[in-house]
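Trainee: Take a look and give me a structure for this.
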Amino acid sequence: MATQQTLSTVKAKEAGPWLNAWRSFKKSKVSLIGAGIVLVFIILAILAPLIAPQGINEQNLTQRLQPPSGTHWFGTDDFGRDIFSRVLYGARISLWVGFFSVIGSIVVGSLLGILAGYYGRWVDTIISRIFDIMLAFPSILLAISIVAVLGPSLQNALIAIAIVNIPNFGRLIRSKVLSIKQEEYITSAKAIGMKDARILFKHILPNSMAPVIVQGTLAVATAIIEAAALGFLGLGAQAPTPEWGKMLADARVYLVNAPWTMIFPGIAIMLTVLGFNLMGDGLRDALDPKMKN
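Mentor: From the prediction side, this is the model:
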């Protein structure tokens, strides 16, 4: 028994941390379900031009507010447009906003967090106070304020969402850097005269990425919700863009007479966010050694 455990430990070390994390991730059925949901929406977004039965702005007023049928799977809206086609293209927009806003937050937040954690002193004080001020506001309220200044549009909504999430990644990286920079290999690198830039981007940053990946996955779900909220308020995507939040806003007056106009965009938002949350929980369990047995 002891020999078998030793062999398992040796094999795990030889496999590497990322392969071990993947093996751990695969063991969770719930996480795989979340990854499957996300993968399905990504495929639908990529293949939307091939799958969509009609154009997203193709109007037919004689077919307005038609219930789901064989011709229109999700029914039609108040302009007679096919809701299924618009939901498919809406996946493109929501995923685009989610991914790129989070990438922007990670890049800026990681840079600020590394500088604050590594150099400390007045650099840490200034950056940390900026993060504290931003976190003092509710995220959606801060996003609304930024879009109000920049002007309502999908691009400005993406920028606002990216700015709102910067402190989350900055503080996460800062805390990780504070612990890593005390390690012996960092002290040795400084002793042999290695430049700060090389230490930061070759040693500290790669060893800080695990929690960022987890937080980034969960942040995509949050970004999709925030984009939908801004679209619902008229501050995000503008008509006739088929963004899910904007579709909900346009359909709210038909909730009683034509509920399908709101149900299907709402389900799309719910499933996408659920998929990213389930996948993020699985990644957290796989990448965080404290969560392992």
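Trainee: use CA for all of it now, contacts and neighbours both
Mentor: Noted.
Trainee: gap between the nearest residue to Phe100 once chain neighbours are set aside and Arg92?
Mentor: Computed as Cα to Cα, 6 or more residues apart in numbering, the closest residue to Phe100 that is not its neighbour in sequence is Leu158, at 7.6 Å. Going from Leu158 to Arg92 by Cα to Cα, to the nearest Å gives 14 Å.
Trainee: Please provide the structure for the following sequence as well, for comparison with the first:
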Amino acid sequence: MNTWHSIRQSPMTALGIALLTLLVFLTLFGPWIVPNDPLTVQMSERLQPPSWQYPFGTDHLGRCLFSRLVEGAQITLGLAAVVIVTVAVIGIPVGLLSGYVGGRLDTILMRIVDGAGALPEFVVAISVAGFLGPNLTNLLLSIVAIKWMGYARVVRSIVLSEREKEYVLAARVAGGSAWTVMRRHLIPQILSPVFVLAALDIGKIIMLIAMFSFLGLGAQPPTPEWGAMLNDGRPYFQTVPELMIYPGMAILLVVISCNLIADGLRDRLDVRSR
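Mentor: Got it, this is the predicted structure:
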């Protein structure tokens, strides 16, 4: 009830949830609502204006723009969700062990994190993607390679501040194993900050996915990914700007909705912000 009351008190958060719900609906049920096959090439229908058959018109190969946008939501949002889950699965245990165990293990793990984080994220990601080759799997690996470190740092800092508190010391004195202490007392403390960080990161990850596909290092033709659609429409921007406007607006709406939800989560879950 308190969470629902907080959402009602924050119209921007409710707007973000509504936008993201609509996009998730399109992602889940897109194949059943699109009017045309997003991969079918019809040169006789190229660059058509919006119509009943093609709600957003067609691209330079006669493919339905609306159908490609809806199918692209599955790829872009699905890949972003996989990235978030993967970086959390890697970063949370690393930060948890590093902060709780400490000592030499903490030194080794943090030196790895600091060494990998010394270079700009974009340079590391584009190097990994370029080395592995242009496809969605390698794009996922390149983004995971730069994002897990942030989660490890956040979790470690929380664990370092919590492990010396009385309730943790009492659990250790009572004979609780390291796993029991982490599971019962430390993991609940890190969930809220991780949720907020993940909500903020979704927008950034979607922009990274689109950017790499725009550069040719992500989705490859004829995959209907939003960044790749931006690249396809670039030569026609002056004559048919809709080819870039529609996928650009889709990316913008997702990023805005994720940021609005992240702000609401931060206000709700972060005691210091309240």
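Trainee: TM-score for these two?
Mentor: The TM-score (TM-score structural alignment, normalised by the length of the second structure) is 0.96; 274 aligned residues with a Cα RMSD of 1.3 Å.
Trainee: Have a look at Leu158 and Arg92 of the first structure and say which one is more surrounded.
Mentor: Using other Cα atoms under 10 Å as the criterion, Leu158 of the first structure and Arg92 rank with Leu158 on top: 29 against 21.
Trainee: Quickly find the element holding the equivalent of the more buried one over in the second structure.
Mentor: Under the alignment (TM-score structural alignment), Leu158 of the first structure pairs with Leu140 in the second structure. Assigned by DSSP states H and E, Leu140 of the second structure falls within helix 136-162.
Trainee: what's that helix packed up against?
Mentor: helix 65-101, helix 103-117, helix 121-132, helix 187-214 (3 or more Cα pairs under 8 Å, 6 or more residues apart in numbering; DSSP states H and E).
Trainee: Let me have the ones you listed in TSV, adding distance to Thr239 of the second structure as columns.
Mentor: Formatted as TSV, these follow (distance: least, Cα to Cα, whole Å):
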stretch	distance to Thr239 of the second structure
helix 65-101	16
helix 103-117	43
helix 121-132	31
helix 187-214	20
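Trainee: So for Val255 of the second structure, which of the ones you listed sits nearest?
Mentor: Comparison of these against Val255 of the second structure by Cα to Cα identifies helix 187-214 as nearest, at 4.3 Å.
Trainee: For that closest one, name the packing helices and strands.
Mentor: Looks like helix 187-214 of the second structure contacts helix 65-101, helix 136-162, helix 226-233, helix 242-269 (3+ Cα pairs under 8 Å, 6+ apart).
Trainee: What is the burial count for Met110 of the second structure?
Mentor: 20.
Trainee: Tell me the residue in the first structure aligned with it.
Mentor: By TM-score structural alignment, Met110 of the second structure lines up with Ser128.
Trainee: For its match, which residues are in contact?
Mentor: 116, 171 (Cα atoms under 8 Å, 6 or more residues apart in numbering).
Trainee: Quick check: it vs Ser179 of the first structure, distance?
Mentor: 17 Å.
Trainee: Does Asp106 of the second structure touch Ser98 like I think?
Mentor: Yes: between Asp106 of the second structure and Ser98 a contact is recorded at 4.3 Å, counting by Cα atoms under 8 Å.
Trainee: Compare the two (neighbour count), which wins?
Mentor: It is Ser98, of Asp106 of the second structure and Ser98, that has more neighbours when counted by other Cα under 10 Å, with 25 against 19.
Trainee: Residue in the first structure paired with the more buried one?
Mentor: Per TM-score structural alignment, Ser98 of the second structure is aligned with Ala116.
Trainee: Excluding covalently adjacent residues, which one is nearest to that match?
Mentor: Asp124 (4.0 Å).
Trainee: What's Leu278 of the first structure aligned with over in the second structure?
Mentor: Counting by TM-score structural alignment, the partner of Leu278 of the first structure is Leu260.
Trainee: now do Gly36 of the first structure
Mentor: With TM-score structural alignment defining the correspondence, Gly36 of the first structure maps onto Ala18 in the second structure.
Trainee: Equivalent analysis for Ile263 of the first structure, please.
Mentor: Per TM-score structural alignment, Ile263 of the first structure is aligned with Ile245.
Trainee: Count residues in the vicinity of that match, would you?
Mentor: 14.
Trainee: Distance-wise, check it relative to Met229 of the second structure.
Mentor: 10 Å.
Trainee: and Val168 of the second structure, what does it touch?
Mentor: Counting by Cα under 8 Å, 6+ apart, Val168 of the second structure has contacts 162, 181, 185.
Trainee: circling back: ok, now which ones touch the residue nearest to Phe100 of the first structure?
Mentor: 97-98, 100-101, 227 are the contacts of Leu158 of the first structure under Cα under 8 Å, 6+ apart.
Trainee: change it to 10 Å
Mentor: 94, 96-102, 104, 143, 147, 164, 223-224, 226-227, 230, 236-237 (Cα atoms under 10 Å, 6 or more residues apart in numbering).
Trainee: before we move on, what about Leu255 of the first structure?
Mentor: By Cα under 10 Å, 6+ apart, the neighbours of Leu255 of the first structure are 248, 261-263.
Trainee: Give me the neighbour count for the residue lying closest to Val113 of the second structure once chain neighbours are set aside.
Mentor: The shortest distance from Val113 of the second structure to any non-neighbouring residue, by Cα to Cα, 6+ apart, is to Met149 (5.8 Å). Here the count is done by other Cα under 10 Å, and Met149 of the second structure has 24 residues near it.
Trainee: And the one 3 residues further on, by the same measure?
Mentor: Neighbourhood size, Ala152 of the second structure [other Cα under 10 Å]: 26.
Trainee: Now check the first structure for the residue matching it.
Mentor: Checking TM-score structural alignment: Ala152 of the second structure goes with Gly170.
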